[in-house]
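>>> Any chance you could fold what I've pasted below:
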Amino acid sequence: MNTIIAALKTVRLSEDASAVIILDQTRLPGEEVYVSLASAAEVWNAIYKLKVRGAPAIGIAAAYGIYVCSRQIQAAAFDDFYREFLKIKDYLASSRPTAVNLVAALNRMEKVVTGHPDLPVAELLRLLHAESEAIRAEDAAACRKIGENCLSLLKPGMGILTHCNAGHLAVSEYGTALAPVYLGEERGYGFKVFADETRPLLQGARLTAYELHKAGVDVTLICDNMASIVMKKGWVQAVVVGCDRIAANGDVANKIGTSGVAILARHYGIPFYVLGPTSTIDLACPDGDSIVIEERSPDEITDMWYTSRMAPEGVKAYNPAFDVTSHDLITAIITEKGIAYPPFNDMCK
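Just a heads-up that it's a prediction; the model follows:
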């Protein structure tokens, strides 16, 4: 992978394993600042405030976080340790409700504990450490495979539009939606990427444009409401997006505005690809209507990016973080296991 991008370590453990180290994405693109998280409150705050974001990266941060916090539990007996462990788990799980990887990673960590009730706490901690590192390693391998699978559908010189940030910053390595772009860059494909700025939090402008430009990829930043015109001009031959949760019927929750891009792509006859690891597939969730959509503070719309308030005082503001793209708008869902086409009945096989 591009060495400049690979040097950005989104989520990792400190050398002594006493803290989670994250690249604070709220400080990008202006400055690269790494933050140490040593308590449950600090991990919760980092996830909620998007200092670490992207469904896979959130899962990795949660796994590392609960391991770090478990080291601080003052309990020798299994029952006492497990009781405190569950408190931490439930607390961290409440930070963001939409991304399935958060709870999935915490559930994996809990299974390590419940599967070994006869082991001393010191041994449980060793196993928790190993599991957290396994979650990160599996994500890195999955991202590479996702990129290879998607690249098989793309041709050199294509124009590619993406929404939000599903790149290296959102995972452990490569990204999901941007993995084929990075692989293509390594192989001389010469993709031209159009990055939606992605309102209201600007992950496309601050993060996607940042990491692609840093990697030397040909990237053009556009406002969200410009997607239609670049499609109409024939500059886009494929849309690639990530996902925070995939329902059993193939409906997908992703950053707000994704469904609109899918509708535009259908109108212009452009394939719309969703890329994500199988860990984002939630078979217990039957369809998009069952996905809990996170709603965030109206201040992100009215105040956050302005030196003075942009909207009138007292005006109502609706700020959902995600929307749901219907499965019938999706050309293919691409995971590390392969490419699934409608009607998406065999995604996990």
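>>> drop to CA atoms for contacts and neighbour counts, all remaining ones
Fine.
>>> So which residues of the stretch 101-250 of the chain form strands?
Under the criterion DSSP state E, counting those that start in this stretch, strands of the stretch 101-250 of the chain are mapped to 159-162, 192-196, 218-222, 238-241, 245-247.
>>> how about those, which one is nearest residue 131?
Distance to residue 131, taken as Cα to Cα, is lowest for strand 245-247 among the strands of the stretch 101-250 of the chain, at 22.2 Å.
>>> Mind giving me the packing neighbours of the very next helix or strand once past that closest one?
With elements assigned by DSSP states H and E, the helix or strand that comes after strand 245-247 is strand 252-255. Packing partners of strand 252-255 (3 or more Cα pairs under 8 Å, 6 or more residues apart in numbering; DSSP states H and E): strand 245-247, strand 322-325.
>>> this one as well, want them side by side:
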Amino acid sequence: MEDHIRFDDARQELHLLDQRLLPTEERIVVCRTVAEVIAALRTMVVRGAPAIGVTAGFGAVLALARLVEQAPGTPWQTAYAQALDLLAHARPTAVNLHWAVERMRRCWQQHSQLSAAELLPRMLDEAHAMQREDVATCRALGQAGQHVLADGQTVMTHCNAGALATAGYGTALGVIRAAVEAGKHIRVIANETRPFLQGARLTAWELQRDHIPVTVACDNACALLMGRGMVDAVVVGADRIAANGDTANKIGTCGVAMLAQAFAIPFYVAAPLSTIDVQTADGSAIPIEERPADEVRQLGGRPVCPEGVPVYNFAFDVTPARYITGIITEKGILQPPFTASIAAALSARA
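You can find the predicted model right below:
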């Protein structure tokens, strides 16, 4: 599935599958301005670190397109720089957002002599290239990671790190898809992932469409399932990986990793190299987004908490590197100690 993020070049519109409504309704949100893209990111119309990055690339295109519509000769550079800054700060935790905006900014700087109208097709080409590259990266990542899964195994995953969280194919689900494509019989346990239920709503939806056996489990069932020998491996995605391997992912991931270690179950993180933030030394420096309390207070629009009771709604937590068996990337599987393997992988890419 690669059509959930689609840019209409002729109309200069970004079409996003509204992930808030899945699996019961498939509706497209159309964005024509950078403000609408920022709103879509913040309200989780689109989510997942690589998908956020690709969406931001097209957001940068829309910001410039609207400036092109101004009267010829109108100064635009300052306004465009400000629009990119706002886009880069739409959400704090996923490093791919900042990475994508900076890539678009570099494209602008490389063609700084051009007018806004002349620059627009260059920026559009760059955004499309980013989208194509993300799909290719996910497929390469899947091939690199499928070898950690054996025929007949059951894999647990947390949140949604599938096609919906990327430009297509997925990271954690990309590993599972590649294993299935290699002829292995793989079953998946998708943790429901409270409070936004990405596992129950999105991961199960994707896997069912691909005819990959999937069972949804309550988040609180992890210890029971692992203790009964019902989980052979855990594969999750990531929103940011620090230079030492500490990994930010959906809230609850750290607990799953700790349980996996307690039950001697391998725990893998699947993410492209672009998700690694070498400027962040360790997980303590990763900003953790806190989302609206009503996401916890309500379920299906109905209140489930007494009125006035405070709520903690941190969207992510950080899994220390010591709980991670390996980090699956498009360039292979990074092994502990991650400070060295991450540095070597990024140096080889450069």
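>>> before we move on, the earlier item: need the strands of the stretch 101-250 of structure 1 in CSV with mean neighbour count, can you?
Shown next, in CSV, are the strands of the stretch 101-250 of structure 1 (neighbours: other Cα atoms under 10 Å):
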stretch, mean neighbour count
strand 159-162, 24
strand 192-196, 25
strand 218-222, 17
strand 238-241, 23
strand 245-247, 28
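>>> any chance of those in CSV, with distance to residue 301 of structure 1 too?
Below are these laid out as CSV (distance: least, Cα to Cα, whole Å):
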stretch, distance to residue 301 of structure 1
strand 159-162, 22
strand 192-196, 17
strand 218-222, 18
strand 238-241, 23
strand 245-247, 24
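>>> Report the separation between the aligned partner of residue 285 of structure 2 in structure 1 and residue 164 of structure 1.
Using TM-score structural alignment as the criterion, residue 285 of structure 2 maps onto residue 290 of structure 1. Using Cα to Cα, to the nearest Å, residue 290 of structure 1 is found at 23 Å from residue 164 of structure 1.
>>> who's more crowded, those two?
Neighbour count, other Cα atoms under 10 Å: between residue 290 of structure 1 and residue 164, residue 164 has more, with 29 against 11.
>>> The more buried one reaches residue 206, doesn't it?
No - counting by Cα atoms under 8 Å, residue 164 of structure 1 sits too far from residue 206 to count as a contact (9.5 Å).
>>> list the residues that contact both of those two?
residue 197 (Cα atoms under 8 Å, 6 or more residues apart in numbering).
>>> Surely residue 324 of structure 1 touches residue 257?
No - if you go by Cα under 8 Å, residue 324 of structure 1 and residue 257 don't touch, sitting 9.0 Å apart.
>>> And the helices in the stretch 51-200 of structure 1?
55-70, 78-93, 100-114, 121-151, 179-186 (DSSP state H, counting those that start in this stretch).
>>> by how many degrees do the third one and helix 78-93 diverge?
So the one you mean is helix 100-114 of structure 1. Relative orientation of helix 100-114 of structure 1 and helix 78-93, computed by axes from the mean of the first three to the mean of the last three Cα atoms, to 10 degrees: 180 degrees.
>>> With structure 2 overlaid, how far apart is helix 100-114 of structure 1 on average?
Once fitted to structure 2, helix 100-114 of structure 1 is off its aligned match by 0.7 Å on average (mean Cα distance after the TM-score superposition for structure 1).
>>> In structure 2, which residues correspond to that helix?
Aligned by TM-score structural alignment, helix 100-114 of structure 1 falls on residues 95-109 of structure 2.
>>> Apart from its neighbours in sequence, what residue is nearest the residue positioned nearest the centre of structure 1?
The centroid of structure 1 falls nearest to residue 54 when counting by Cα atoms, centre = their mean (2.1 Å). Closest residue to residue 54 of structure 1 apart from its sequence neighbours, by Cα to Cα, 6 or more residues apart in numbering: residue 170 at 4.1 Å.
>>> Return the residue of structure 2 aligned against the one you found.
By TM-score structural alignment, residue 170 of structure 1 lines up with residue 165.
>>> What separation do you get for its match and residue 70 of structure 2?
Note on residue 165 of structure 2: its distance to residue 70 of structure 2, by Cα to Cα, is 34 Å.
>>> and the two? which has more neighbours close in?
Higher neighbour count among residue 165 of structure 2 and residue 70: residue 165, with 26 against 12, using other Cα under 10 Å.
>>> Check the contact between the more buried one and residue 53; I expect there is one.
No - using Cα under 8 Å, residue 165 of structure 2 is not in contact with residue 53; the gap is 10.0 Å.
>>> give me every residue that touches the counterpart of residue 142 of structure 2 in structure 1.
With TM-score structural alignment as the criterion, the equivalent of residue 142 of structure 2 in structure 1 is residue 147. Residues in contact with residue 147 of structure 1 (Cα under 8 Å, 6+ apart) are 176, 177, 178, 179, 180, 181, 183.
>>> Excluding residues flanking it in the chain, which one is nearest residue 340 of structure 1?
Spatial nearest neighbour of residue 340 of structure 1, chain neighbours left out: residue 333 (5.1 Å); criterion: Cα to Cα, 6+ apart.
>>> Onto which residues of structure 2 does the helix or strand where the one you found lies map?
In this structure, residue 333 of structure 1 sits in strand 332-335 according to DSSP H and E. Counting by TM-score structural alignment, strand 332-335 of structure 1 pairs with residues 326-329 of structure 2.
>>> on that earlier part again, make JSON lines from the contacts of residue 147 of structure 1 and add neighbour count and distance to residue 251 of structure 1 to it.
What follows is the contacts of residue 147 of structure 1, written out as JSON lines (neighbours: other Cα atoms under 10 Å; distance: Cα to Cα, whole Å):
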{"residue": "176", "neighbour count": "37", "distance to residue 251 of structure 1": "17"}
{"residue": "177", "neighbour count": "30", "distance to residue 251 of structure 1": "17"}
{"residue": "178", "neighbour count": "29", "distance to residue 251 of structure 1": "21"}
{"residue": "179", "neighbour count": "27", "distance to residue 251 of structure 1": "22"}
{"residue": "180", "neighbour count": "28", "distance to residue 251 of structure 1": "22"}
{"residue": "181", "neighbour count": "28", "distance to residue 251 of structure 1": "24"}
{"residue": "183", "neighbour count": "19", "distance to residue 251 of structure 1": "27"}
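>>> returning to that earlier point: what about the residue nearest to residue 340 of structure 1, how many residues nearby?
Neighbour count for residue 333 of structure 1, taken as other Cα under 10 Å: 27.
>>> Distance check, it against residue 29 of structure 1.
In this structure, residue 333 of structure 1 and residue 29 of structure 1 are 30 Å apart, going by Cα to Cα.
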